[in-house]
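Asker: Sequence first, then the predicted structure, then my questions.
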Amino acid sequence: MYQEKIEAIKAAIAKADANTPEELESFRMEFISKKSVVGGLFAEMGKIPNEEKRAFGQLVNGVKQIAEEKFQELIEKVNQANKKSKSADIDLTLPPSNHEIGGIHPLTATRQRIIEIFERIGFNLSEGPEIEDDWHNFTALNFPENHPAREMQDTFFIEKNPDIALRTHTSSVQVRVMENQKPPIRTLSPGRVYRNEAISARAHCIFHQVEGLYVDENVGFADLKNTLYHFAKEMFGKGTKVRFRPSYFPFTEPSAEIDITCMICGGKGCNVCKGTGWVEIGGSGMVDPNVLENCGIDSKKYTGFAFGMGIERIAMLKYQIKDLRLFTENDVRFLKQFRPIL
């Protein structure tokens, strides 16, 4: 009698089918689980006479194996069906979705643009340490010890070693280049610098500079002016006006500050240009012969020019930003303005 029951269960397993996860689960509950019909056969083992238990057990185990093999077949069938349905839902001819992504920080974009402009006219890139010694940050650049010129830059000194400080300019990188490379030298040194200044809309204790250096035979002030004219036109547009004002820097002689037309007010006057219509973008000049000699370069044979600009100042003008502090406050409302348009 139990043989007929087992044959009926086998027939039911053979006919069973599943095309969805729900149908697959129904099969499992009916033929695989402990409460299934197959599980019920094992529960009847105690009612079978001892002489028939061995044969009954073999039949029940055979049914269990058939059910498990059929279950694995149905699992593969359902998985394949799901893969086909998912691939059918994807239209590969559609354009990509316009997901929100991050953008390049305006300081990074400005830095990259500055580097790109100067690399096209032969300047290579050089970098150096942000923690610098007195020689590279001051002395080699013609800042004599206890000279008032050192007070031009409020410095973060390392308390336990007054000869070590956070660099106040990337001119220290230029010193390292001149010490380790023979002319001709044409290099650009971008990087982060530190000065002990009060934070305001126009100043910060941490900011970024990019400094350029060109040393070769017969380099003159006209070369400096033409280089910076080219940069200003490329960075801000061909209609940009540039002027040079006499100035003083310990490491250049003669020295000049570089002004351009204020891009924020168009030369009419605003808080960024202090109402003058002009904005200083950096300092420049011919490398002082003492600096060349300090770096092991013959000042009688070689001359050179140097310039330095604040990347934040350039970015403020380029993107018409009126407050320097916005670059470091990580305000999402500000940064979202520089996301790329897809």
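Answerer: Received the coordinates, thanks.

Asker: C-alpha only now, for contacts and for neighbours.
Answerer: Noted.

Asker: Is residue 270 in contact with residue 278, as I believe?
Answerer: No. Counting by Cα atoms under 8 Å, residue 270 does not reach residue 278; the two are 9.6 Å apart.

Asker: More neighbours: the two, which one.
Answerer: Neighbours of residue 270 and residue 278, each counted by other Cα atoms under 10 Å, are more numerous for residue 278; the result is 24 against 16.

Asker: Next up, the contacts around the more buried one.
Answerer: 259-262, 267, 269 (Cα atoms under 8 Å, 6 or more residues apart in numbering).

Asker: try this one side by side with the last:
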Amino acid sequence: MSGPNTQYDPVEVAALDPAAVEQAVTDALAAIAAADSLDALKAARLAHQGEKSPLALANREIGALPPSAKAEAGKRVGQARGRVGQALAARQVELEAERDARILVEETVDLTVRTPRRPLGARHPISLVTERIEDIFVAMGWEIAEGPEVESEWLNFDALNLSPDHPARGEADTFFVAPAGSGLVLRTHTSPVQIRTMLDREPPIYVLCPGKVFRTDDLDATHTPVFHQFEGLVVDEGITMAHLKGALDAFVQRLFGDGIVTRLRPNYFPFTEPSAEIDCQCWVCGGTDASCRTCGGTGWIELGGCGMVNQRVLRAAGVDPQRYSGFAFGLGIERSLMLRHGVGDMHDIVEGDVRFSRQFGMEI
């Protein structure tokens, strides 16, 4: 076997030709200088310093040369690759400096500029009125009592002295819960909470029962099938109508203004005896303006119903009517809101338009 060819000329390899190497360097320097972004410089690096670049191919050819030719060819290609690497590094520094300077201008944050924010919502005035009413009675020493919205017919009707043939127990007034005959209804008032309270605790009892109730009314300017009411219940020894009148007067003065009083007009409710309608003195005209739109010129505004707790109701709840007596009353929260703030249409209250709620702020 013959030895290596010591007469082999590296110039005969096209990739190692000095002119070809110099041209590869020239092309690389031109591409590097033309790169106007870091992405463009990355592309130039891959084209002129990558594995398939002319200088990389020339470097691989050196291994096939005889020992006497390798040193010169290696020096020539190594110097060429060094010049390209230095140019890439220098251009990298320049482009990074330009990028940083551009970011400082384009992405500057002015901390003094008001930032855009999503508009805040508002608490619903029904919630605000409810809390105000609760605060009034809690300040008088009462407690807040709550109960489920799906009730048994016994708690919603029978325990309250509403007979099976009472009109309120028909489908025209009450939402019954399926299946038929389940004995469950959507409560038509918060009075079942009063029964639950009397069943659960011993007198004396002073509770306010606010909550959502359901009746088969159509939604119009003054009615809605889902509304809120609050009922008060007091059971103690020696309770009379005078205590009821005093509690109502204290309530309306706190809600509608000092000097406002109530009057009681005889009426009938199955769960109270005697029973009365509650009228509140008009807080707009005080009964002096015959053309007042709030009270219609009468000087009085109807609020709700009240009376002394019927002895049958006390017995149904396990309270001894010979020892204890009590009074109860009920008023609509939507009606209180409409009267106090002049809201003319129930649709405004129930449709959920935040512009309506924002009018009331955070306190009523």
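Answerer: It's in. Please read these numbers as outputs of a predicted model, since none were measured by experiment.

Asker: returning to what we had before: which of the contacts of residue 278 of structure 1 are still contacts in structure 2?
Answerer: Using both residues aligned by TM-score structural alignment, their matches' Cα atoms under 8 Å, structure 2 keeps these contacts from the contacts of residue 278 of structure 1: 259-262, 267.

Asker: Of all the helix elements in structure 2, which one is longest?
Answerer: helix 67-106 (DSSP state H).

Asker: So which other helices or strands are in contact with the helix or strand following that one?
Answerer: Sequence-wise, the next helix or strand downstream of helix 67-106 of structure 2 (DSSP states H and E) is helix 125-139. With contacts taken as 3 or more Cα pairs under 8 Å, 6 or more residues apart in numbering; DSSP states H and E, helix 125-139 of structure 2 sits against strand 143-144, strand 205-214, helix 241-256, helix 333-341.

Asker: one more time with 7 Å
Answerer: With contacts defined as 3 or more Cα pairs under 7 Å, 6 or more residues apart in numbering; DSSP states H and E, the packing partners of helix 125-139 of structure 2 are helix 333-341.

Asker: average offset between the helix or strand just after the helix it packs on and structure 1?
Answerer: Using DSSP H and E, the next helix or strand after helix 333-341 of structure 2 towards the C-terminus is helix 346-350. Superposing on structure 1 and averaging over aligned pairs (mean Cα distance after the TM-score superposition for structure 1), helix 346-350 of structure 2 comes out at 1.9 Å.

Asker: where exactly do the strands run in the stretch 251-364 of structure 2?
Answerer: 262-269, 272-281, 300-309, 325-332 (DSSP state E, counting those that start in this stretch).

Asker: okay if I get those as TSV plus distance to residue 127 of structure 2?
Answerer: Putting the strands of the stretch 251-364 of structure 2 into TSV (distance: least, Cα to Cα, whole Å) gives the following:
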stretch	distance to residue 127 of structure 2
strand 262-269	25
strand 272-281	22
strand 300-309	19
strand 325-332	13
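
Asker: I'd like to know which of those strands is closest to residue 73 of structure 2.
Answerer: Ranking those by proximity to residue 73 of structure 2 (Cα to Cα) places strand 325-332 first, at 101.3 Å.

Asker: residues in structure 1 matched by that closest one, start to end?
Answerer: Aligned using TM-score structural alignment, strand 325-332 of structure 2 spans residues 303-310 in structure 1.

Asker: ditto for stretch 247-267 of structure 2
Answerer: Against structure 1, stretch 247-267 of structure 2 falls on residues 227-247 (TM-score structural alignment).

Asker: For that stretch, what is the distance to the chain centroid?
Answerer: How far stretch 227-247 of structure 1 lies from its chain's middle: 29 Å, per Cα atoms, centre = their mean, to the nearest Å.

Asker: Span of that stretch from start to end?
Answerer: Taking Cα to Cα, to the nearest Å, the first and last residues of stretch 227-247 of structure 1 lie 19 Å apart.

Asker: Buried ones in it, by neighbour count?
Answerer: Residues 228-232, 235-236, 240-242 are the ones in stretch 227-247 of structure 1 that count as buried (16 or more other Cα atoms under 10 Å).

Asker: Show me what residue 202 of structure 2 aligns to in structure 1.
Answerer: Aligned partner of residue 202 of structure 2 by TM-score structural alignment: residue 182.

Asker: Same check on residue 145 of structure 2?
Answerer: Per TM-score structural alignment, residue 145 of structure 2 is aligned with residue 126.
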